[in-house]
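Q: Quick check, what structure comes out for this input:
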Amino acid sequence: MSDAGVIHDIGYQRYEGPRLGRAAVFGAIYQHGLRAAFGLGRSAKAKIFPWLVAGIVLLVAVINAAVKAQANVILFDYFSFDDTMSWLVIFFVAIVAPELVSRDMRSGVLPLYFSRPLRAFDYIGAKFAALATAVFLLLGVPQLIMFLGGAFTTKKGASGVWNEFLDLLPGWGYSVLWALLFASISLLVASITGKRAFAAGGIVAVFLMTAPVVGVLSILPSTTAQHLAGLASPMSLLTGVQSWLRGKNDLGLDIGEFGVIYGIEFFCLVAACLLLLLARYRKVASL
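A: Model prediction:
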């Protein structure tokens, strides 16, 4: 038997196609994340919860549109619809956010991701954009149904449709605020652990455990403390931002003259969550 080695030509060829780069990777992660948020391309079990939540939210919107058309009674306007659906949004992000980031951590694929032309900023940006889009669709599509119901049943003709549309746009804007805040907080909490059950419980705890703090602060004798109480919880923070932007103090939260503070905290909270996420994944990428 000869000890000489033999080189076999098994047909390997160099890739000669286009190099798509970081933008294409970002788009692929975003698309995969958005599909995963609603269980698309996965088993039937993965679709149950997100589509159950989406179905309930859509049903509420249909009922609201039907009641408005038949009895001319508005159960929810576009703003109060988001506030009413807050608990469902919490459970939605508690299930979806761990699916987007905790699974990658648990399976150990992050070093493989970052070995390619992909930066931590791209990864975080794509995941954040995917979850924020999912939350906006969860709220924005039912609002569109409410608009269509109001537009087709209005008795004021084109002017009534236009007025309904002008009501829808700020409602969509409010839904964007919900999407940005809930996506940033839930992804940050989910990035702490690779165990999805722990991540989901942590997300629910962050949103629910801060609510009693608002109640305690709102009964303090200090008027300033009462006006700033809403800063202690993400949900009341959004209500405070709405009160400030709409100039209304009849939304169950009196913010006094501190509306600007609510707006600043909203921006800083979203930015802080994203910066902490970036620091978290830059550390992973450097390993």
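Q: use CA for all of it now, contacts and neighbours both
A: Noted.
Q: residues in contact with stretch 109-129?
A: 21-22, 25-27, 29-30, 33, 100-101, 104, 183-184, 187, 274, 277-278, 281-282, 284-285, 287 (Cα atoms under 8 Å, 6 or more residues apart in numbering).
Q: gap between that stretch and the chain center?
A: Counting by Cα atoms, centre = their mean, to the nearest Å, stretch 109-129 is centred 19 Å from the centre of its parent chain.
Q: swap in stretch 126-145?
A: 7 Å.
Q: ok so, going back, can you select the buried ones from the contacts of stretch 109-129 in PyMOL?
A: To isolate the buried members of those in PyMOL, using 16 or more other Cα atoms under 10 Å:
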select buried, resi 25+26+29+30+33+100+101+104+183+184+187+274+277+278+281+282+285
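Q: mind listing which of the contacts of stretch 109-129 are in strands?
A: Within the contacts of stretch 109-129, no residue falls in strands by DSSP state E.
Q: Helices - which of the contacts of stretch 109-129 land there?
A: Those of those mapping onto helices are 21-22, 25-27, 29-30, 33, 104, 183-184, 187, 274, 277-278, 281-282, 284-285, per DSSP state H.
Q: ok, Glu99 touching Lys195?
A: No: contact criterion Cα atoms under 8 Å: Glu99 and Lys195 do not qualify, at 9.9 Å.
Q: and this one, so I can compare the two:
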Amino acid sequence: MPTLETRTSAPDGVIHDIGYQRYAGPRLGRRHVVGALYGHALRTAFGLGRSAKAKIFPWLIVGIVVVVATVLTAVRAQFGQVIMTYAQFADSMSWLVIFFVAVIGPELVSRDIRSGVLPLHFSRPLRRGDYALAKLGAMFTAVWLLLGGPQLLMFLGAAFTTGNGLRGVWDEFLDLLPGLAYAGIWAAVFASVGLLVASLTGKRAFAAGGIVAVFLMTTPVAGVLSVLPSRTVNELAGLVSPSSLVQGVGGWLFHGQLITAGREGGLSTGHFGPVYGAVAMVLVVACTLLLLLRYRKVASS
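A: Alright, predicted model coming up:
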């Protein structure tokens, strides 16, 4: 049995220097963390840096809208006929936008909730609101690129085939700007609503189904209200559905861009155009605030 002197003189342990060095670089801070999270989320929306399976659905939708824009550009170049304006292109692609949001929304937020990595995010100089706004910004950008990218393709085709030189290119550019702005309205409404719904569950299938249900189940309600005998009800019917709400805002702000060959497009809002604009703004702000409140609850639970 060892004596007391033997036990006290024996070393308790040895510290080995295996070459690790302390980080001596710059501390970038919160702003760069938010920027990195936004960039990563935007890449995730299109499946970049992920498996081939994650790229199938978003790039299938991207491929469809690009093909449609290419066909429209080719027809205009060959026959000189504008089948669809830039703003009408955004309207016609609205169904694909719904499925695009349903695909990328769960990928951006539901996976993090289910895998329990939010405490790791918030252990860095990143506020809960920063996380939500970075994800929302990435989703807005992804939807805007989905609609705005093909519009740029259409513009390039029209600019190279115009017969009026620089004046024709400038006029075409002025036609493009309302289309890009209209795409931004689609992106703001769809991203805010879609991401809020996706943040309510960690199961991607439930999140995707919830997003599709919110957009598609409200559309028939607007259709029923639009055929009622009351003209006022008809003109306000679009307020009950996010899709028709955006179309109402487009009809109010970009009425000229939603007319082709004497046929009026968009939703008839009568004198209620400003109401549509106000409701759309309130919807985006309300969904953003609810998203921030949701992540305060998720992070503290």
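Q: So Glu99 and Lys195 of the first structure - more neighbours on which side?
A: Neighbours around Glu99 of the first structure and Lys195, counted as other Cα atoms under 10 Å, are more numerous at Glu99. The numbers are 23 against 16.
Q: That one maps to what in the second structure?
A: When the second structure is aligned by TM-score structural alignment, Glu99 of the first structure is paired with Glu107.
Q: contacting residues around its match?
A: 44-45, 204.
Q: which residues in the stretch 51-200 of the first structure form strands?
A: Assigned strands in the stretch 51-200 of the first structure: none (criterion: DSSP state E, counting those that start in this stretch).
Q: Where do the helices of it begin and end?
A: 78-84, 86-97, 103-107, 110-114, 120-153, 157-190, 196-209 (DSSP state H, counting those that start in this stretch).
Q: who wins for proximity to Gly5 of the first structure among those?
A: Gly5 of the first structure lies closest to helix 110-114 among those, at 32.5 Å (Cα to Cα).
Q: what stretch of the second structure lies opposite the closest one in the alignment?
A: Using TM-score structural alignment, helix 110-114 of the first structure pairs with 118-122 in the second structure.
Q: Who's the closest spatial neighbour of Ser236 of the first structure, skipping the chain neighbours?
A: Gly230 (4.8 Å; Cα to Cα, 6 or more residues apart in numbering).
Q: Can you find the partner of that neighbour in the second structure?
A: Checking TM-score structural alignment: Gly230 of the first structure goes with Gly238.
Q: How about Ser43 of the first structure?
A: Using TM-score structural alignment, Ser43 of the first structure pairs with Ser51 in the second structure.
Q: Distance check, its match against Val101 of the second structure.
A: Taking Cα to Cα, to the nearest Å as the measure, Ser51 of the second structure and Val101 of the second structure are separated by 19 Å.
Q: Looking at these two, which one has more neighbours?
A: A direct count of neighbours by other Cα under 10 Å for Ser51 of the second structure and Val101 places Val101 higher, at 27 against 9.
Q: ok, that one - contacts?
A: Applying Cα under 8 Å, 6+ apart, the residues contacting Val101 of the second structure are 139, 143, 190-191, 194, 211.
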